[in-house]
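Undergrad: compute the structure for the input listed below.
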Amino acid sequence: MALTLTVSDEVKALAPGFTHLTVEAYGLVNGPSTDDSSALLDDAARRLAERLGGRAPHEDPHMAAWREIYTAFGAKPSRTRNSAEALAKRALAEGGLPRINALVDAYNAISVAHLIPVGGEDLDRIAGGMRLVRATGDEPFVTVSAGEERTEHPDAGEVVWRDDEGVTCRRWNWRQGPRTRLTEESVNAVFLLEALGPMTSGELEAAGAELAESLEKLSPGARITVHAPRRAVPSA
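TA: Alright, predicted model coming up:
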């Protein structure tokens, strides 16, 4: 059964130019980072440097748009960067991008190469559908700090991804919770690519197609479906 994914009217009103694309994959084979997944990250860092041409990541028009949206719902974008900007900064810094596991490496590479927030969720750990909403402030967000599990709550009005159990990602695409993240045991996953106004549907589709191609190479035989971009149009 395909994952149900919805965007609330409050979020649509906040960001009418928001568009998202999902890639669903079943029968994946994950494991520690490989030479192939590491090469994807190295190539992504090279492409990012060419794209920016000496500029800082936040000077890219797409990253600037995300900063405006973060400010609109009360976040401080210089302190809590969207996932793509945070990865881009690491890609350009000494030491480069971290190697996590093969699947995470693959979607992080797409995020950096295309400067687009990309998330990966374990479909077997999602409770019900996923919803992008503005938080009430009461929703649980289970995270790990200093090796111990603890429960936080988002700020009221904060944009979050959530399922039936609670928040899966805070501040839109800033921090993912450990409950649904992709581990070396994950076999079924959904990848979410998120774009704002400066990024065209064609550019979003190209990023999704490249991710699907990488997944097919890393997990031959996996069943992969790229869903067409969906724009968050406010209700009349």
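Undergrad: contacts, neighbours, all on C-alpha from now
TA: OK.
Undergrad: tally of neighbours for Lys217?
TA: 13 (other Cα atoms under 10 Å).
Undergrad: any idea which helix or strand carries it?
TA: Using DSSP states H and E, Lys217 sits in helix 201-218.
Undergrad: list the contacts of that helix.
TA: 19, 21-23, 28-29, 36-37, 102-103, 106-107, 110, 114, 193, 195, 222, 224-226, 228-229 (Cα atoms under 8 Å, 6 or more residues apart in numbering).
Undergrad: can you tell me which of these are in strands?
TA: Thr19, Leu21, Thr22, Val23, Leu193, Ala195, Ile224, Thr225, Val226 (DSSP state E).
Undergrad: hmm, Ala222 is touching Gly27, no?
TA: Yes - Ala222 sits in contact with Gly27 when judged by Cα atoms under 8 Å, with a separation of 4.7 Å.
Undergrad: one more to line up against the first:
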Amino acid sequence: MFFQHSSDIWRDFPELVPGALYAEGITADAVPGARIAAHAERATARLAGASEGELPEVQAWRRTFTRMGLKPTQYRCASEALLRRFRKEGSLPRLHPLIDLCNAVSIGYAIPIAVFDVSRITSYVEVRHAAGDETYLTFGGETEHPPAGEVIFADAEGRAHARRWTNRQSGHSAVRDTTANVLIVAEALHDTAARDVESLLATLTDELNGLWPVTPKSAILTPAAPRFEFPGQ
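TA: The predicted model follows:
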């Protein structure tokens, strides 16, 4: 299996820095509370000096959404949405230890992170423009068809595992209690994205190693090396 971005995405967004990580052996019984709190403290400190919409990481995604023809205050990248909720409520809901951890790392870095159950993916995931015939399963169980041209995460069966690039994931490949093997993707476009995504991947690797008996594999992708390969199911 593999993860990659289409050549069109690299052409249109040359500033993109994607990081990908694969891990096996995830379970639902880990207790990441202290680790989550540490990343939440970092987010709190950053929000004390600026709103989430003023952070350079979020501003870069707002510009990207505008370029895609989306109103950035209507459709927010995942990290902005999480930061906004965190600022208003002081915490994030607990869903699954891996999701809770990734959400905490996401608000700490202000970078969107997607997590996919590999067993629910067919052959590959490619970030590309939709053809218009793909299917997307909402968390409420409804099926949608992203319009042609929308940036989606698509697999070999035409399933859209995320819509509007970093806006919303699909319920089909969401992490659940039975999830064991995962693909984690972090993407950034701001000026220090290369340094920050490298730091984020290192942080995630350390956190995963501290919670599960896993040996994560990760890489930062580039136009010259755009594909991240990982074991299939």
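Undergrad: in structure 1, which spans are strands?
TA: Here structure 1 has its strands, by DSSP E, at 5-7, 19-26, 118-122, 130-134, 141-145, 148-152, 159-162, 167-170, 175-176, 188-195, 223-226, 230-231.
Undergrad: mean shift between the second one and structure 2?
TA: So that's strand 19-26 of structure 1. Overlaying structure 2 shows strand 19-26 of structure 1 at a mean distance of 0.9 Å from the equivalent residues (mean Cα distance after the TM-score superposition for structure 1).
Undergrad: tilt between that strand and strand 118-122?
TA: Here the directions of strand 19-26 of structure 1 and strand 118-122 differ by 40 degrees (axes from the mean of the first three to the mean of the last three Cα atoms, to 10 degrees).
Undergrad: so where in structure 2 does strand 19-26 of structure 1 end up aligned?
TA: The aligned range for strand 19-26 of structure 1 in structure 2 is 17-24, by TM-score structural alignment.
Undergrad: same deal with stretch 51-58 of structure 1?
TA: Against structure 2, stretch 51-58 of structure 1 falls on residues 46-53 (TM-score structural alignment).
Undergrad: could you measure from Asp191 of structure 2 over to Phe3 of structure 2?
TA: Distance, Asp191 of structure 2 to Phe3 of structure 2, by Cα to Cα, to the nearest Å: 24 Å.
Undergrad: what's the answer for Ser91 of structure 2, then?
TA: For Ser91 of structure 2, the distance to Phe3 of structure 2 equals 31 Å [Cα to Cα].
Undergrad: okay, the two: which has more neighbours?
TA: Phe3 (22 against 14).
Undergrad: how about the aligned partner of the more buried one in structure 1: what's its closest non-neighbour residue?
TA: Alignment note (TM-score structural alignment): Phe3 of structure 2 maps to Leu5 of structure 1. Setting aside the residues directly before and after it, Leu5 of structure 1 is nearest to Met130 in space (Cα to Cα, 6 or more residues apart in numbering), at 4.8 Å.
Undergrad: and the equivalent of that neighbour over in structure 2, what does it touch?
TA: For Met130 of structure 1, the aligned position in structure 2 is occupied by Val125, per TM-score structural alignment. Shown in contact with Val125 of structure 2 (Cα under 8 Å, 6+ apart): Phe2, Phe3, Gln4, Phe153, Ala154, Asp155, Ala156.
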